[in-house]
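Structure here, sequence nowhere to be found:
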């Protein structure tokens, strides 16, 4: 049961709040607010700081989806900085290499690094500070070092031999003296510090105009010295990946030079008077809307939020919504995604009727007229790739091995009512080798594609990978909530649980994030080797024996993990009268909310 206390207070005030997955980054962002910046400025500075203090979870070579609300215009929108597949990355090319699946590490699955251009676009369009001010904290942290978290130190220690033999450039970046840092020692990255410092210098050569400086910084990244250094390495490099063989990159200078981050409309849905905004189906974002559309027809408010009925019902809705994610989602610029039909209330009334008293062990995607072949293909694929004893080798959750990568998250609200929710990821040091002279790794997100023709997620040059990255903004009667978490396929599962508890059970933000969590592993994994585990339900031991026994009786294949080991949610909320609140999960002992 939920304890009658919280691990920390709800952070309340009226001036501003910042919450993120690392306390240093939260402090950086709040410092920007204190100096007069807005939520967009604070988010950018927080995001760059997270690249340095959580390098095993994101990096300069990664990607970025942002949901934001601009108070002055009343606009809620999405910034998409999801890098695209290189033009040379075709199914035929991978088949020529003897591969039937895109590997999850190395250089072969790398895509355009999108994070830097995305943060710069957000700063240009909605921020007020300069490139120097946005990068100042990240430069300091990378140059002077930061107290390395035990998790980062342990991950580096586990990779030391691999870096020494297979990815020596990574060893040079992260273990220049040949040994991994001990927990809480200072970890620096001089090459990344120098890169960002030079970007600042080149930006300021463009003159005093802030926008001109930002554009100069973007050019330095995609066409200037950053691109020069990147491709001086990539043009000849070939390194081992998880196939057991060495491969080079398919990414080219033209791929990087021609790509730009974009701003687009969100996909939105309603639930019990709330309007919920998500990214488009180039991410898994709409799966949360689908799950809510199913649960709209069920009395969630009448359930104990820590009880077996709640866990069972939400899990079964997750299975149905995620089956549709895996069947239909992809980059809408390259495939038709029948999203209106998937979110239709009557369609989801029928989907809700599929939820029985016992757990389903089947994959049950919607069979929409004209799309039946996609449903059949997904069921066949899931059966083929079902592997109960295999875990995904990238984003997962806290209780699994520390050599896997993951993601970070931040939420910011300022005194004017601007709201930013962002989930940066990719480019972690486990994903691909460090680039000499830059000190960062590239993003291996091409592994999200299939090497089969005719699917929404078939590998296609220029397409955005269907990521798991999925921030949330929800609003009702002048209230605006920002929410998110790392966790790969679990991101929208944990956010769904937290949102339902928020809407129906009156929990404070911190009590909500402290409450026991669970997720389904029944869904087909988005990461190599793409396994599905029929009926598997992972939940924290804090649910208690009675709930665990009842879920087992209902047919769930229950895996019990330690208390405080699942999920890394953060959340921030603004009330109609201007009151602010923020919270952060105590799990992993690093996320923190600050504000006043």
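It's in. Note that the structure is predicted; figures quoted are calculated from it, not measured.

make it CA atoms for all contacts and neighbour counts henceforth
Noted.

Report the spatially nearest residue to the residue lying farthest from the centre of the chain, omitting neighbours in sequence.
In the chain, the residue that sits farthest from the middle, by C-alpha atoms, centre = their mean, is residue 207; the gap is 35.5 Å. Ranked by C-alpha to C-alpha, 6 or more residues apart in numbering and with sequence neighbours excluded, the top spatial neighbour of residue 207 is residue 213, at 6.9 Å.

Got another one to weigh against that:
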């Protein structure tokens, strides 16, 4: 089968990320006798520099790791809501949604501590050895990908009039960086150099230096600068200037944590995901909803089945997932529950938001979710208007242009353009996105991580540090009593969702994608393509599965401001075929046809449990993601 690139194979090590410089930096660490965890940390910090519109040091990262000699673990780098971040405080400000940008949307940053724990507990390299790649690119510059300058242009007015500290880095001399132009972030390089100097002065021990760096982040010069800046009012998507709730005490109290993954067995595979504080179990629910016999891969019956199963899983996500309540995952993944839910899938597209009743419980949805499902209060339009604060698909701006009856926006071509740049108002209502990293080494260690948040367009840059705070609190509801209500000390439910799959109980594949609410749609389609379509050169056909036509739906409340939805919507790549598109429309799906290469941004690595052969693949869409290995 034709693929855009070969599936890489080798025996030494493999890395796949959303930017070639991060992949090559990870590979450089492996070549220097580092392991998969050292490589992932180095790549993570490089992504902060080369994809600043997609993630930053004050964002978050869930990580799934499978040590060659130990059990699969989840390392949670999702920080909680600060102690002052209550529903009462936000509603007292006249808000009914957490703003999509600005200090009020900032959770306690979690990514840095998670990367440090991974390095300390599972890595072998020093902090200086893994940070040197990021420091080099920040200090001396890196050739900017097209999207950085495009993103900066969408927030130009905001930067020039309100977020002046951001303009100093991203609009030097009043100009955004041109594609391929050198972009530097010398304040960030200086931050990491000072961090290293203070950590190395604290101890000669590798582990003690890493712990010292964690303290500096929480309580030293970094923590002090973050807390000070969070207290300064800044313009956000509400159209007002608000101060945040994050304090030095919140920063000092946080530590990333390890936990057991949630798993589901399917046809000899075991897929491991983060728990119900993430959307990860929605991937597992989609597998649990599949019948014993699947329609032909890629057929209209197949695509319809997956779309309708996804709607049911995401309705349960809306009703039951969160960190403020116990998530009934045992029942949600159980055979009896899913047999009853499977029976709800009919021949026609469903437009309803239909959560189940696990253990006889009655679902309670946010008033916003109810209004969005009913198409009230302008939710459909404002949720998918081409602007917003959340993570889009590549074609998301185009999706809003589809005709109400499912017809294409461009009658001449029958398609809509894929890369529609987000529009912006002066309050900063633009969208961020996410990165991904997968690494496998010659010893059999696997790691999958999805860094996000702290985008350049999320908050003003902290001048002393060179990076902004994040905005993850926008995913929590300003309504009491829901599993995902904004609650001090609780994690907002995140869309970040790395994946790890075991074959006959042995870790075999790590994979993931950016894309917000689409992450656990695109990943399901990728995983089934791997599982159903065979092997290449004796290994898994990772590149073929990455390249396969993909799709998503928006028939559930979005996780990002302004939290809209489009009941019955489906956005597909044109390569899915006219016959499939016509049949989906006949069944009542509102189909938007995107560009041929516009859905999904998968990365993946694998290890054959029998031969030890390693493999890797990366997304060709956007010409940015690459795999490296030998």
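Right, received. Where do you want to start? The shown structure was predicted, so the numbers you read here are calculated from the model rather than taken from an experiment.

Any idea what the TM-score is?
The TM-score (TM-score structural alignment, normalised by the length of the first structure) is 0.96; 586 aligned residues with a C-alpha RMSD of 1.4 Å.

Translate the residue nearest to residue 207 of the first structure into the numbering of the second structure.
Under the alignment (TM-score structural alignment), residue 213 of the first structure pairs with residue 209 of the second structure.

check which helix or strand covers its match.
Residue 209 of the second structure belongs to helix 206-219 when elements are defined using DSSP states H and E.

Nearest residue to the middle of the first structure?
Central residue of the first structure (C-alpha atoms, centre = their mean): residue 469, at 3.4 Å.

That one belongs to a helix, doesn't it?
No. Under DSSP: H, G, I helix; E, B strand; the rest coil, residue 469 of the first structure sits outside any helix and is assigned coil.

Counterpart of it over in the second structure?
Using TM-score structural alignment, the equivalent of residue 469 of the first structure in the second structure is residue 496.

and what of residue 234 of the first structure?
Using TM-score structural alignment, residue 234 of the first structure sits opposite residue 230 in the second structure.

From residue 492 of the second structure, how far off is residue 486 of the second structure?
Distance of residue 486 of the second structure to residue 492 of the second structure, computed by C-alpha to C-alpha, to the nearest Å: 7 Å.

the more surrounded of those two?
The neighbour comparison of residue 486 of the second structure against residue 492 (other C-alpha atoms under 10 Å) goes to residue 486, with 32 against 28.

Tell me which residues touch the more buried one, please.
Residue 486 of the second structure sits next to 81, 85-87, 473, 476-480, 492 when contact means C-alpha atoms under 8 Å, 6 or more residues apart in numbering.

Name the nearest residue to it, ignoring sequence neighbours.
residue 476 (5.0 Å).

just checking, that neighbour touches residue 100?
No. Here residue 476 of the second structure lies out of contact with residue 100, judged by C-alpha atoms under 8 Å, at a distance of 11.0 Å.

Neighbour count for these two, which is higher?
Applying other C-alpha under 10 Å to residue 476 of the second structure and residue 100 shows that residue 100 carries more neighbours, namely 33 against 28.

Residue in the first structure paired with that one?
Structural alignment places residue 100 of the second structure opposite residue 104 in the first structure (criterion: TM-score structural alignment).

same thing with residue 115 of the second structure?
Checking TM-score structural alignment: residue 115 of the second structure goes with residue 119.

what kind of secondary structure is that match in?
The three-state assignment at residue 119 of the first structure reads helix, by three-state DSSP.

residue contacts, it?
Contacts of residue 119 of the first structure (C-alpha under 8 Å, 6+ apart): 44, 47.

mind checking how far it is from residue 427 of the first structure?
Distance from residue 119 of the first structure to residue 427 of the first structure, by C-alpha to C-alpha: 15 Å.

and what of residue 141 of the first structure?
According to C-alpha to C-alpha, residue 141 of the first structure stands 18 Å off from residue 427 of the first structure.

likewise residue 113 of the first structure?
Taken as C-alpha to C-alpha, the span from residue 113 of the first structure to residue 427 of the first structure is 8 Å.

can you give me the end-to-end distance of stretch 88-100 of the first structure?
Stretch 88-100 of the first structure end-to-end distance (C-alpha to C-alpha) = 17 Å.

And it, what's buried?
For stretch 88-100 of the first structure, a neighbour-count test (16 or more other C-alpha atoms under 10 Å) marks 88-91, 94 as buried.

circling back to that earlier point, show me what contacts the residue nearest to residue 207 of the first structure?
130-131, 202-207.

Specify the local secondary structure of the residue farthest from the centre of the first structure.
coil.

Kindly report the same for residue 195 of the first structure.
Here residue 195 of the first structure is helix, with the state taken from three-state DSSP.

Nearest residue to it in space, please, no chain neighbours.
Leaving aside its chain neighbours, residue 195 of the first structure sits nearest to residue 438 (6.1 Å; criterion: C-alpha to C-alpha, 6+ apart).

what number of residues lie near the one you found?
Look at residue 438 of the first structure: counted by other C-alpha under 10 Å, it has 23 neighbours.

aligned partner of it in the second structure?
When the second structure is aligned by TM-score structural alignment, residue 438 of the first structure is paired with residue 465.

what about that match, is that helix, strand or coil?
Residue 465 of the second structure ends up coil, using three-state DSSP.

need the contact list for it.
By C-alpha under 8 Å, 6+ apart, the contact set of residue 465 of the second structure is 187-188, 190-191, 222, 225.

same check, this time on residue 43 of the second structure
17, 22-23, 25-26, 437.

any idea how far residue 164 of the first structure is from the equivalent of it over in the first structure?
Alignment note (TM-score structural alignment): residue 43 of the second structure maps to residue 46 of the first structure. According to C-alpha to C-alpha, residue 46 of the first structure stands 32 Å off from residue 164 of the first structure.
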